[in-house]
Structure formats: C-alpha cells, structure tokens
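Student: Next come a sequence and a model predicted from it.
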Amino acid sequence: MSYIDLHMHSYCSDDGEFKPKELVDLCLKNKIKYFSIADHNSIQGIEEAKDYCIGKDIEIIPAIELDCTIDKVNLHILGYGIDYYKKIFHQIEESIIEQEQTASKKRMKLIRELGIDFSDEVIDSLSRNGVVNGEMIAEAAMEFDKKHKNPLLMEYYENGSRSDNPYVNFYWDYCAQGKSAYAEVKFIDLKEAIKIIEESGGIPVLAHPGNNVKEDINLLKDIISCGIKGIEIYSSYHSKEQVTFYKEFALKNKLLLTCGSDFHGKTKPSISIGGTDCENKEEIIISKLKEFINLY
C-alpha cells in the first residue's frame, strides 16, 4: 500500500460511486496522506473534499482529468494544482454532458444491436443527467441476464477472463474508441487542454498511458512535445514492464513521475485506494509535484 493516491473519482464523475466526503474517509482508513480527486471534466467534488479535510491528517491536491485528443487519439490529461474556480472548467463539463446525453442513446442502441439487452428502468436508476456510460450498460445488462445465458457476457461473470473489473472492462471492450459500440464525443485538443491547465496555475500530466498510448514511442513523443510536464507512471492499469518503459522515458525527458490508482468504486472493484505500488517513491513524487505546482 502507498500513502499517496493522486488519481481517484467521486460521484461527480458519471462512473464514480462515492461522495467526496466518503472518499476522504476511505483515504483516512487506508492511511493516505496525500490524495487528489480528479473527476472526469469536473471540479465539482474538490471543495467538499477540501473542507472535509480541515483538521484531519491528510492533504488534498486539487485536480481534474480532462478528456482530449491528438491526431484522433483520445487521451486523459490530469491537471494538478489548478485554480478550480476558473469558469472554463464549468464550461467544459457542460459541453461534455450535453454531448454525452446524445451519445448515450446511440451507445445503448448499438449495444442492443450486438445482442446485449438490459432494462430501461435499471438504466434510469443508474444514470445521472441523462448520461449512460458503458459501465452502467454493463451493470444493467448483467442484471438483466439473470441466468447468465448471454455468451457475450460470460467473460465478465465470476471467474471469467474479464471479471476482475467487469463493468469497466465491458466499457473498454465495447464502448471505447474504435470498438463496436463507440459513440463519439468531441473533446478538446491536447494543446488546448494543456493551455487550460497551465493558465489555471496547474501542471499537465499524462494519465495511464498504457491504456491508450500503448508504448507507441512516436505518439508518446508527439504528446510530450505539446507541453506535457509529467506522466502517471504508477497506475493500476500498468504492468511491471509498462512501469519500466514509461519510467525510463520520463526520466530521460526530465518529466515528473506520479502515482494514482484511478479508484472509482463498484465499476472497478479490484482497484483500491492507495493500492498502486510506487516503489517507495512517495516522498520524491510529492516534493517534485509541489515544486512544479509552485512554478505555475
């Protein structure tokens, strides 16, 4: 277990489970000293968590996780130390929600056309703001398939090859970019995301590159050339080989190394707060991060 976790999500992300205060309690239970709630395109949970931390032996570093693109590849960029009162963050969130409401209908239609059905009533109980993501569809579909008869869902049930994090794995398998039930949402450009983060006093960090960069060195170099200042090396998604690859690249290019579990709750049950090994580099990560933040 690590005493830092710089990447987790509250229910202000459409795929998060817990309230910001509940995340703080979970962090304290897991003996976390430094943490960040980095919700998807949202800063709504930061203030509540920050206020709740007062008087407790824990420090929050304000953050956000922005969706963006480079050369038609979708990326997640973490912004640490941001001024979360900036209006631009609210504008981004409103735009994403509006687009997601439309994309949700297409996403559900495509999933049903593949032969995976679910209850609209269950979807309505899970949805917020009319947004239905892949994780919600997975939960509803697995509940609908009570006798576990649908062959398309078998690998997500207990002991299946994708059962460790069934809901989010379903998203990656069916609803992610390039998959059969992908519904496009137009995100901001990577350079714009970096500019927004830096103009708000924050530092831009590439999140879990093993998920979407996949050790493509040319793509990685293009991303870094846009102004990224750090990489989330230690991630619950990364294998030991990926940790080594991205750590060597970061050190060679004098980039900040960060650590985050990407905890969501029920959508990723195998991921725990503080559960990502950062090779006992907590003190270095936090001190370097604070140095970077103070420069912006």
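Tutor: Nice, I can see it.
Student: CA only for contacts and neighbour counts going forward, please
Tutor: Noted.
Student: count of neighbours near the closest residue to residue 263 other than its chain neighbours?
Tutor: Once flanking residues are discounted, residue 263 sits nearest to residue 8: 4.6 Å by C-alpha to C-alpha, 6 or more residues apart in numbering. For residue 8, the tally of surrounding residues (other C-alpha atoms under 10 Å) stands at 26.
Student: Now for residue 8: which residues touch it?
Tutor: Taking C-alpha atoms under 8 Å, 6 or more residues apart in numbering, we find residue 8 in contact with 36-39, 260-264, 273.
Student: could I get the residues you listed as TSV with neighbour count, secondary structure and distance to residue 284?
Tutor: Formatted as TSV, those follow (neighbours: other C-alpha atoms under 10 Å; DSSP: H, G, I helix; E, B strand; the rest coil; distance: C-alpha to C-alpha, whole Å):
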residue	neighbour count	secondary structure	distance to residue 284
36	25	strand	17
37	32	strand	20
38	30	coil	21
39	27	coil	24
260	28	strand	14
261	25	coil	18
262	26	coil	20
263	26	strand	22
264	25	coil	26
273	28	coil	19
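Student: Presented hereafter is structure B, for comparison with structure A:
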Amino acid sequence: MEEHTNLGRYDLHTHTQASDGMQPPADNVRWAKEKGLAGVAITDHDTVAGLEEALEEGQRLGITVVPGVEISTRAGGKDIHILGYFMDYRNEVFLERLEKLRQARDTRNNLILSRLRSLGVEITLDEVVATMGRPLAPDESIGRPHMADTLVQKGYAKDMRDAFDRYLAEGAPGYVSVPRVEPAEAISWIREAGGVPVVAHPGLYGNDELVRSIVEEAKPAGLEVRHSDHDDAAESRYAAMAAHYGLIPTGGSDFHGARQGVIFHGDLGSRSVESQVVEELRKAAVGQK
C-alpha cells in the first residue's frame, strides 16, 4: 500500500496485546505509520494499559495516537461494545471501573473453560496464557480469541473461525455471558472521564432497532459507520442513521492481528476515516471538559 493512499486518514479501532490483539501497542503505531496513516486509535477491551506505550511511539514517529477504549456492555440480550475516545485515561475513577469490568471478564473466562471441559474440550487458563508466548501483564486480560488460538493449537478446531463457530461465538455451546453494565452506564463513564462515547460496529448486533433504542436512550456522541464487517449497504445504512441522530460517523478496522494466518476482523488501515472526523471527536471531548 503506497503511503499517499491513506494520507490524512485515521484507523479509529485497533487492539493490542493489552487485550486480545496480537501485537504490542508500539507495533500498531509503527504499522499505521508504514501504511501511510495520519493516526491510529488504540481501543483495547476494558483496559487502557497499552496507551502510554502507543503514545510514546506516536510521538517518536510523528504520528497521531488517539487514546481510546472499548467497553463491554449488555443490552437486549446482546453484547454491545462502546468505544471511548480522548478520555482522561489516568482518571482514577475510570480506571477503577475498568478494573471491575476485567474482573467480570475473568469470571466469564473461567465459566467458558468450565463449559468447554463439560463438552470434552480440555484446555486450561494456563494453556491459554502459554499460547500467548509471554506472561500476562497487569491490567491485561484474556479474551475469546486467545482461547480460540489454543483450541486450534490443540486440534479442537481447524482455524480461528471454526473455533468461534464451533465453541465460542454467541449461541455456540461454549459461549457464556455474564452480567455487564448497560450501554448508558458505560457512556456516562466515558463522558465523566472527559471522553467521547461511540457505539461500536452496529452491524454485528443483527438488530438495528436495538441500535436505535440504544442511541435514543443512552445518547452516544458517535456511531461506528465504517467497520471491517460492514459491507457497503451496511455502511450506507449506518451513515444515514448517524446523520438522522446527529452522531459523529466514525470508523476503523477493528484490527487484532493475525492468528493462525487469519486477520480478525480486518487489516490495520483497511477501514479508516478522514481527519475531520477526528477533529469532531476532539472538539466534542473539549466541549464537555
């Protein structure tokens, strides 16, 4: 990909080893630079542990790093993810809240592993951590992709997609949902930390009426229109929804890196937005501080 192709564009949804991504935060930043992006957001699940490293690398390379997070919530029988941008990621109350979410994630992980064992699928948390190839650092968490990786390596699935379809995806026999905060609560947390809340990848929920109800009741500032799992029709539909509700239309790849040769959900930079979107987010954050 030639550098000028992405000049002035930002990928606002990427994950690192701080949650369920494959790369250290600095690698995401370097890769964004190599792809010619003007900036990249680090949006790990329920943690901001990767932000310092990413911001330092961004400063070194002269590329903008947007501080972000992706908070796990539950509504309408679905796991709903809320992205936050430009919040004060050192805010102690915000950090305490994220810690509680990670504790819920740990509970879920243990329940998933227990359910898998009841299905005759023998994997342990120690094996999942070992598959990562490094110790689990403080404020990092295990996610389903880590488990899927272990399932493939132990021969219980042929690839990552098969592992999710057979065991870990919503509705699959190994899937477990634990009580989570509602979208409105996560949105208020982000605002209280000075950030800008955005509903992530609405197309993954399979229920646009639910998305509308969340937007109307919880009042986020933005909607993720561009996403690796949105086709052209979905992007047009969510662009219209964002315009109707006066939301900032954001976008990003939801890059997690490659496991077993498969990139989930898309390659870094494969979905991006222009700098105007980032400025809107920045202004919205400043406007509430």
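Tutor: Thanks, I have it. Quick caveat, the model's predicted, so the values are computed rather than measured.
Student: Quick TM-score on the pair, please.
Tutor: Taking TM-score structural alignment, normalised by the length of structure 2 as the basis, the two superposed chains have a TM-score of 0.84; 273 aligned residues with a C-alpha RMSD of 2.5 Å.
Student: of the contacts of residue 8 of structure 1, closest to residue 145 of structure 1?
Tutor: Nearest to residue 145 of structure 1 out of the contacts of residue 8 of structure 1 is residue 264 (C-alpha to C-alpha; 24.0 Å).
Student: Correct me if wrong: residue 234 of structure 1 contacts residue 258.
Tutor: Yes. Contact criterion C-alpha atoms under 8 Å: residue 234 of structure 1 and residue 258 qualify, at 6.4 Å.
Student: just the strands in the stretch 151-296 of structure 1 please.
Tutor: Per DSSP state E, counting those that start in this stretch, the stretch 151-296 of structure 1 carries strands over the ranges 188-189, 203-206, 230-235, 256-260.
Student: want to try JSON lines for those strands, with distance to residue 212 of structure 1 as columns?
Tutor: Shown next, in JSON lines, are the strands of the stretch 151-296 of structure 1 (distance: least, C-alpha to C-alpha, whole Å):
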{"stretch": "strand 188-189", "distance to residue 212 of structure 1": "16"}
{"stretch": "strand 203-206", "distance to residue 212 of structure 1": "10"}
{"stretch": "strand 230-235", "distance to residue 212 of structure 1": "13"}
{"stretch": "strand 256-260", "distance to residue 212 of structure 1": "16"}
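Student: Can you say which of those strands is nearest to residue 61 of structure 1?
Tutor: Across these, residue 61 of structure 1 has its closest neighbour in strand 203-206 (11.4 Å, C-alpha to C-alpha).
Student: What residues of the closest one count as buried?
Tutor: Within strand 203-206 of structure 1, the residues that count as buried by 16 or more other C-alpha atoms under 10 Å are 203-206.
Student: Ok, stretch 227-237 of structure 2 next?
Tutor: Buried residues in stretch 227-237 of structure 2, defined by neighbour count with 16+ other C-alpha under 10 Å: 227-230, 234-235, 237.
Student: Over to stretch 46-55 of structure 2?
Tutor: 46-51, 54-55.
Student: repeat for stretch 27-34 of structure 1
Tutor: For stretch 27-34 of structure 1, a neighbour-count test (16+ other C-alpha under 10 Å) marks 27-28, 30-34 as buried.
Student: What of stretch 62-80 of structure 1?
Tutor: 62-70, 74-80.
Student: Looking at those, which two lie furthest apart in space?
Tutor: With C-alpha to C-alpha as the measure, no two of the buried residues of stretch 62-80 of structure 1 lie farther apart than 62 and 70, at 24.9 Å.
Student: contacting residues for the counterpart of residue 286 of structure 1 in structure 2?
Tutor: Residue 286 of structure 1 maps onto residue 278 in structure 2, with residues paired by TM-score structural alignment. Listed by C-alpha under 8 Å, 6+ apart, the contact set of residue 278 of structure 2 reads residue 10.
Student: The one 3 residues further on too?
Tutor: Going by C-alpha under 8 Å, 6+ apart, residue 281 of structure 2 touches 85-86, 196, 248.
Student: follow-up on the earlier one: among the buried residues of stretch 27-34 of structure 1, name the ones in helices.
Tutor: 27-28 (DSSP state H).
Student: Output the buried residues of stretch 27-34 of structure 1 as CSV; include the columns distance to residue 56 of structure 1.
Tutor: Compiled in CSV, the buried residues of stretch 27-34 of structure 1 are given as follows (distance: C-alpha to C-alpha, whole Å):
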residue, distance to residue 56 of structure 1
27, 11
28, 9
30, 14
31, 11
32, 11
33, 10
34, 11
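Student: Can you pick out the most distant pair from the buried residues of stretch 27-34 of structure 1?
Tutor: 30 and 34 (11.3 Å).
Student: residues shared between the contacts of these two?
Tutor: Applying C-alpha under 8 Å, 6+ apart, one finds that residue 30 of structure 1 and residue 34 are jointly contacted by residue 3.
Student: whereabouts in structure 2 does stretch 33-50 of structure 1 align?
Tutor: Going by TM-score structural alignment: stretch 33-50 of structure 1 matches residues 38-55.
Student: to the chain's geometric centre, what's the distance from the matching stretch?
Tutor: Centre-to-centre, stretch 38-55 of structure 2 and its host chain are 10 Å apart (C-alpha atoms, centre = their mean, to the nearest Å).
Student: got it, and stretch 107-119 of structure 2?
Tutor: 23 Å.
Student: buried residues in that stretch?
Tutor: Using 16+ other C-alpha under 10 Å as the test for burial, stretch 107-119 of structure 2 gives 108-109, 111-116.
Student: rewinding a little: which of the contacts of residue 281 of structure 2 are also in contact in structure 1?
Tutor: For the contacts of residue 281 of structure 2, the aligned pairs still in contact in structure 1 (both residues aligned by TM-score structural alignment, their matches' C-alpha atoms under 8 Å) are residue 248.
Student: Among the contacts of residue 281 of structure 2, which one sits closest to residue 21 of structure 2?
Tutor: When the contacts of residue 281 of structure 2 are compared for distance to residue 21 of structure 2 (C-alpha to C-alpha), residue 85 wins out at 18.5 Å.
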